[in-house]
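1. sequence and predicted model, in that order:
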Amino acid sequence: MGISRHATAHWEGDLKSGRGQLSTPASGLMDKTAYGFNSRFGDEKGTNPEELIAAAHAGCFTMFLSNQLAEAGHPAERLDTRAEVDLSTEGGPSLSQIRLVLEAEVPGIDDARFQELARDAKDNCPVSKALSSVPMKLEATLKG
């Protein structure tokens, strides 16, 4: 038996002038959060699918790596991940690239082992696997 999560989307109108709302009823994190053409392709306040994918990917990758490091005997003091999701509009909209930028403090680990575990997390966290058709880059920096 697996775990199931859900979110809802409501939309009114056409693509460019329409408006939508996203909700995550179980967590309450989003409750009728606005999204639309201008929050996706412009600078209007509101969220967009790419931002939500970036948040999900940053969270999943970071949790996965945290576990990998702990299992290797090097629990992290700090993992800070920025996920950047690019949307290309050439030839129809598509996700064109994802960049994971990680800065970490992990006592007692050498950089080669850290990089190996970070690459493994990039390739194998559940969200990375789901997004495997999108080219992904990782920039992992070990501090201190």
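-> Okay, I see it. Everything numeric in this text was worked out from a predicted model, so none of it was measured.

2. okay, CA-based contacts and neighbour counts for the rest of this
-> Will do.

3. ranges for the strands of the protein?
-> Taking DSSP state E as the criterion, the chain contains strands spanning 8-12, 19-23, 33-35, 78-88, 94-105, 136-143.

4. save those strands as a markdown table, and put in mean neighbour count and distance to residue 123 too.
-> Converted to a markdown table, these look like this (neighbours: other CA atoms under 10 Å; distance: least, CA to CA, whole Å):
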| stretch | mean neighbour count | distance to residue 123 |
| --- | --- | --- |
| strand 8-12 | 12 | 28 |
| strand 19-23 | 18 | 29 |
| strand 33-35 | 19 | 30 |
| strand 78-88 | 17 | 14 |
| strand 94-105 | 17 | 11 |
| strand 136-143 | 16 | 9 |
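
5. one more to weigh against that first structure:
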Amino acid sequence: MKTQGSAVWQGGLKDGKGAISTKSGALASYPYGFAARFECKSGTNPEELIGAAHAGCFTMALSLILGEAHLTADQMETTAEVTLDKEGDGYAITAVHLTLTAKIPGIDQAQFEELAGQAKAGCPVSKLLKAHITMDAQLVG
């Protein structure tokens, strides 16, 4: 399976503006920019989107692992807090902290923590955050 997200940007870093879209249409030219990223203004930012993707992927992975253990969650809620820190002359994502609350009949805390750990290790987004990235770049016009 392959899917995609895209971004358009116009202008400089602080005065510019961008729009993020997803192939599914869940985001369609949704605004993002410097103020949304660094000044808590309206719009989204890459770290927020990574957090949403990681929370969603992890929760789905845990649902799979629970099913393999013949368990089904009544409800799970995951938050992925993404930390962007200044490093040298730039910025880096330095941490992602997952917080999970769940209602799962028939499981104790120890088993819950074990299965959640398996989901964290197996989640494709968790793996991506450690993966090598490739790129092609072409200047046009």
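-> That came through, no problem. Only a predicted model underlies this, so the values are computations on that prediction, with no experimental measurement involved.

6. about what we covered before: can you put the strands of the first structure in CSV and add distance to residue 55 of the first structure?
-> Output for the strands of the first structure, formatted as CSV (distance: least, CA to CA, whole Å):
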stretch, distance to residue 55 of the first structure
strand 8-12, 17
strand 19-23, 15
strand 33-35, 15
strand 78-88, 7
strand 94-105, 11
strand 136-143, 15
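
7. residue 45 of the first structure is nearest to which of the ones you listed?
-> Comparison of the strands of the first structure against residue 45 of the first structure by CA to CA identifies strand 33-35 as nearest, at 7.9 Å.

8. my guess is residue 86 of the first structure meets residue 48, correct?
-> No. The pair residue 86 of the first structure and residue 48 fails to qualify as a contact (CA atoms under 8 Å) at a distance of 11.9 Å.

9. circling back: among the strands of the first structure, which comes closest to residue 124 of the first structure?
-> Ranking the strands of the first structure by distance to residue 124 of the first structure, with CA to CA as the measure, places strand 136-143 first at 12.0 Å.

10. which other helices and strands contact the closest one?
-> Of the remaining helices and strands, those touching strand 136-143 of the first structure by 3 or more CA pairs under 8 Å, 6 or more residues apart in numbering; DSSP states H and E are strand 94-105, helix 111-124.

11. try it again at 7 Å.
-> Applying 3 or more CA pairs under 7 Å, 6 or more residues apart in numbering; DSSP states H and E, we find strand 136-143 of the first structure packed against strand 94-105.

12. and the strand it packs on with strand 78-88, angle?
-> Angle of strand 94-105 of the first structure versus strand 78-88, following axes from the mean of the first three to the mean of the last three CA atoms, to 10 degrees, is 170 degrees.

13. chain center to strand 94-105 of the first structure: distance?
-> 8 Å (CA atoms, centre = their mean, to the nearest Å).

14. same thing with stretch 34-48 of the first structure?
-> So, by CA atoms, centre = their mean, the centroid of stretch 34-48 of the first structure is 18 Å from its chain's centroid.

15. which bit of the second structure covers it?
-> Taking TM-score structural alignment as the measure, the second structure aligns residues 31-45 with stretch 34-48 of the first structure.

16. tell me which residues of the matching stretch are tucked away?
-> 31-37, 43-45 (16 or more other CA atoms under 10 Å).

17. one more: stretch 123-139 of the first structure?
-> 123-125, 127-128, 134, 136, 138.
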